[in-house]
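Student: coords please:
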Amino acid sequence: MRERIPHEIVASLLAGATAFIGGNALHLPPWAIFISWAGTFLLGGPSLTNAKRLWLAMPAGSAFALVIVLIEEHFGTALGEGRFARNLMQALVILVLNSALMYAGRLKLLALVPGMFFGFASFFATFFGGFGYDPGNAWAAWVSVVAMNALGPVFAYLSLRLTFPVREEVSQAASPVPQSRTGETVSPEPS
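Tutor: Alright, predicted model coming up:
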């Protein structure tokens, strides 16, 4: 396939467009699109199958991260007020919920564990970075990051589709493998 418009140009234009998605009153995390956009190509490229895998895994990972934050907000001082006690509580919560996330990956619907970690990390960056339509609100961060992560596979698809690819026909003269008139491969003659 030959691109009429170079992929680098199309992808860069789409990347620039994310500023208008994130740079509005909702203060959405535009970089969350890039996480799932890259994840789409790590899966082999844009396809409905790959998009569905990410669309299932990433919100699940973000949900595990949301639960960690909610538990921390409500029970963070259960072991004491000191820094060590709070860190210990946080470590225990992460141990349990991270293990649950990884075990959830044994379910067919959530088998894309790296995708869950993309959502997991995206949620923390959104929440602790103060992004979302209500900064500091864990639920608002979850809704915001899920919406933005969902756009990544769409941007991946557009980044290829908007190159307006055309099929190149390979002429037999340019073909490195000799072919007969019927199109069958012919063994080269010994010299």
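Student: CA atoms for contacts and neighbours, from now on please.
Tutor: Fine.
Student: residues of the longest helix along the chain that come out buried?
Tutor: With DSSP state H setting the assignment, residue counts place helix 48-75 as the longest helix in the chain. Under the neighbour-count criterion of 16 or more other C-alpha atoms under 10 Å, helix 48-75 has 50-51, 53-69, 72 buried.
Student: next SSE downstream of it?
Tutor: Helices and strands here follow DSSP states H and E; after helix 48-75, the next one along the chain is helix 83-104.
Student: now that next one against helix 48-75, angle please.
Tutor: 150 degrees (axes from the mean of the first three to the mean of the last three C-alpha atoms, to 10 degrees).
Student: quick check: buried residues in helix 83-104?
Tutor: 86, 88-90, 93-94, 97-98, 101-102, 104.
Student: what's the most distant pair in these?
Tutor: R86 and A104 (26.7 Å; C-alpha to C-alpha).
Student: residues contacting stretch 145-165, please?
Tutor: 1-7, 10-11, 14, 28-30, 32-38, 40-41, 45-47, 51, 54-55, 58-59, 62, 119, 122-123, 126, 132 (C-alpha atoms under 8 Å, 6 or more residues apart in numbering).
Student: please provide the structure for the following sequence as well, for comparison with the first:
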Amino acid sequence: MKKPEAYTLSIGVLAVADTWLTGTLLPVPVWVTFIAWASFFVLGGGRAGFVKSVASNLTGLVIASLTLLCIATTSGSAFAVAVLVGIGSAAMVQASKLKLLDVLPAIVWGFASTVGTNVATGKAITTAGIGNPALVAAAALVTGAAFGFVSEVVGEALAFRREHRLG
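Tutor: Model (predicted):
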């Protein structure tokens, strides 16, 4: 099977599994798993892409969580929120100076996924327990990276390789 078809099959089948899993057994936002899955491929795939993707996405998650915690201590005015998001955004840029985190969009995806999960769940960042939106987003980000890794392994295994013979 040619590589594009192999990846089509691998990703298509695993997308079904991911969507079913997040809709039944693992209550995390499927859209966050898909963001992390894409992040895995954007960061080059393989073990290195997995590590870099998870590290970058979770760095964005930590910065978003700190930003949300700071917002929770304010009056919630639009200006205060804007200033704190600006500080969080600047922190993401500074974090991207590190070699492991040098793809800024991957950090931003973790930040946005965390804020989105916070809004989608309607739960405050200060929520205790496994329902905490940062924990939910973290589980989704790692799950998505894992699906990326597995889809790559399966896609490569399904890809047909022709041997070129001399003679």
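Student: report the TM-score for the pair.
Tutor: The TM-score (TM-score structural alignment, normalised by the length of structure 2) is 0.82; 159 aligned residues with a C-alpha RMSD of 2.2 Å.
Student: so who does the residue sitting nearest the centre point of structure 1 touch?
Tutor: Centrality entry for structure 1: nearest residue to the mean C-alpha point is S36, 1.6 Å, by C-alpha atoms, centre = their mean. Residues near S36 of structure 1 by C-alpha under 8 Å, 6+ apart: 54, 118, 149-153.
Student: quick one: the aligned partner of N50 of structure 1 in structure 2 from L43 of structure 2, how far?
Tutor: The equivalent of N50 of structure 1 in structure 2 is G49 (alignment by TM-score structural alignment). Separation of G49 of structure 2 from L43 of structure 2 (C-alpha to C-alpha, to the nearest Å) stands at 5 Å.
Student: do the same with R165 of structure 2
Tutor: Noted for R165 of structure 2: a distance of 34 Å to L43 of structure 2, by C-alpha to C-alpha.
Student: more neighbours: which of those two?
Tutor: For R165 of structure 2 versus L43, neighbours defined as other C-alpha atoms under 10 Å are more numerous around L43 (18 against 5).
Student: list the contacts for that one?
Tutor: Contacts of L43 of structure 2 (C-alpha under 8 Å, 6+ apart): 49-50, 52-53, 103.
Student: same check, this time on A138 of structure 1
Tutor: 66, 69-70, 127.
Student: can you redo these as JSON lines with distance to T18 of structure 1?
Tutor: As requested, the contacts of A138 of structure 1 are exported to JSON lines (distance: C-alpha to C-alpha, whole Å):
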{"residue": "L66", "distance to T18 of structure 1": "24"}
{"residue": "V69", "distance to T18 of structure 1": "27"}
{"residue": "L70", "distance to T18 of structure 1": "29"}
{"residue": "F127", "distance to T18 of structure 1": "19"}
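Student: hmm, back to that, buried subset of the contacts of stretch 145-165 of structure 1?
Tutor: Among the contacts of stretch 145-165 of structure 1, those classed as buried by neighbour count (16+ other C-alpha under 10 Å) are 7, 10-11, 28-30, 32-37, 40, 45-46, 51, 54-55, 58-59, 62, 119, 122-123, 126, 132.
Student: perfect, I'm done here.
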